[in-house]
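Visitor: here is a sequence with its predicted model. Questions after.
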Amino acid sequence: MRTSEPPPASSWATPPEFYLDENSVSRTIRRLLTGLGYRVHSPAELYGSRDQALGADDDDWLPKVGQRGWTVLATDFRIFERPHEYEAYLKAGVSVFLMPAESKIDERVELIAACLPSMCSAASQRGAGVWRLTTRGAEPYTAPAARKKRGRSRDT
């Protein structure tokens, strides 16, 4: 349970701009963040329309988001299991915050609100990183593709 309100964008010298991937886009999450003064972007904005954005490959949208310096809110843990998509993430240099895929919108709003201070702090570092949003806060997430990659490099 939250004891204080999430920080408004004006709390930060340079507040992050958030990109809601196609699996996490919702009016409720957008309203939460924009109501606090944050800029929020969607796949439709990135591609020109919702139809053009549907099904965009992660290795296509990640570099575009990275070039703009946006912070990603997502539910797709699978991107970090597939080595070619994990490589695209690393090249893009984005901060990604993952919400449980099976969570309901209200749960996602609560997670974002509770974790927003740590999300903004991490995103201000402007480097690649992945965190899971939990009721305990934003926790670093080690991608299976990264574990496999490290495992291979030790073996060779």
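Guide: Okay, I see it.

Visitor: alpha carbons only for contacts and neighbour counts from here, please
Guide: OK.

Visitor: so which residues of this structure form helices?
Guide: Along the chain, the segments classed as helices by DSSP state H run 27-35, 43-47, 50-53, 58-68, 83-92, 105-123, 144-155.

Visitor: presented hereafter is structure B, for comparison with structure A:
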Amino acid sequence: MTEYQQQIVFFIDRCLGKHPILEMLRETGINVEIHDDHFPQNTPDQFWIPQIGEWGWIVLTKDARIARNTMERQAVARAGIRMFTLASKKLTGEETAIAFGDALIGMLKFIEKHPAPFISKVYKNGKVSEWKNATELLEKIQ
């Protein structure tokens, strides 16, 4: 892992739960923070997103509504968020952890090549693909 990658912090959205994704990511040496350690559980997305942007953390979620909801999408754009959302919704916690684990190298490479803000998809097989890039997100708020 590069020095840059060691400085990355992944923020696990509350919809992903805590375990086993937290354990899997920590085992890789990645820095991980979870939603409930920083915000009340019922905090609306448009309120925690700006703080995560300020901290420079990378969001992991399975809440695809963030990309579709105007207020939340604007919060992502304004905060310069880098977000990876799980494309497959009906996975167990273990399957979710495996998908993000399989996607980890792809996510790290994606982060290095793509400017914030962005929302990318992570698939069950570990594939990472662009969904909403900086241009698409920023043009919605201008």
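Guide: On my side now, so go ahead. Quick caveat, the model's predicted, so the values are computed rather than measured.

Visitor: please state their TM-score.
Guide: Overlay of the two chains. TM-score (TM-score structural alignment, normalised by the length of the second structure): 0.83; 133 aligned residues with a CA RMSD of 2.2 Å.

Visitor: returning to that earlier point: Phe18 of the first structure: which of the helices of the first structure is closest?
Guide: Closest of those to Phe18 of the first structure is helix 27-35, at 8.4 Å (criterion: CA to CA).

Visitor: where does that closest one end up in the second structure?
Guide: Mapped onto the second structure using TM-score structural alignment, helix 27-35 of the first structure covers residues 19-27.

Visitor: how about the matching stretch: buried residues?
Guide: Counting neighbours by 16 or more other CA atoms under 10 Å, one finds that the buried residues in stretch 19-27 of the second structure are Pro20, Ile21, Leu22, Met24, Leu25.

Visitor: hang on, the earlier thing: okay if I get the helices of the first structure as JSON lines plus distance to Arg132 of the first structure?
Guide: Below are the helices of the first structure laid out as JSON lines (distance: least, CA to CA, whole Å):
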{"stretch": "helix 27-35", "distance to Arg132 of the first structure": "17"}
{"stretch": "helix 43-47", "distance to Arg132 of the first structure": "21"}
{"stretch": "helix 50-53", "distance to Arg132 of the first structure": "25"}
{"stretch": "helix 58-68", "distance to Arg132 of the first structure": "18"}
{"stretch": "helix 83-92", "distance to Arg132 of the first structure": "16"}
{"stretch": "helix 105-123", "distance to Arg132 of the first structure": "10"}
{"stretch": "helix 144-155", "distance to Arg132 of the first structure": "14"}
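
Visitor: and those, which is most packed in?
Guide: For these, the largest average neighbour count (mean count of other CA atoms under 10 Å) is found in helix 105-123, namely a mean of 20.

Visitor: that helix vs the second structure, mean deviation?
Guide: With mean CA distance after the TM-score superposition for the first structure, helix 105-123 of the first structure departs from the second structure by a mean of 1.4 Å once superposed.

Visitor: whereabouts in the second structure does that helix align?
Guide: By TM-score structural alignment, helix 105-123 of the first structure lines up with residues 93-111 in the second structure.

Visitor: how far does the matching stretch sit from its chain's centre?
Guide: 10 Å (CA atoms, centre = their mean, to the nearest Å).

Visitor: ok, and what's touching it?
Guide: Here stretch 93-111 of the second structure makes contact (CA atoms under 8 Å, 6 or more residues apart in numbering) with 5, 16-17, 19-21, 24-25, 82, 84, 86, 122-128.

Visitor: please redo it, this time with the cut-off set to 7 Å
Guide: Stretch 93-111 of the second structure is contacted from outside by His19, Pro20, Ile21, Met24, Leu25, Val122, Tyr123, Lys124, Asn125, Gly126, Lys127, Val128, using CA atoms under 7 Å, 6 or more residues apart in numbering.

Visitor: contacting residues around Gly129 of the first structure?
Guide: For Gly129 of the first structure, the contact set (CA under 7 Å, 6+ apart) comprises Val94, Ser95, Val96.

Visitor: okay then, goodbye and thanks.
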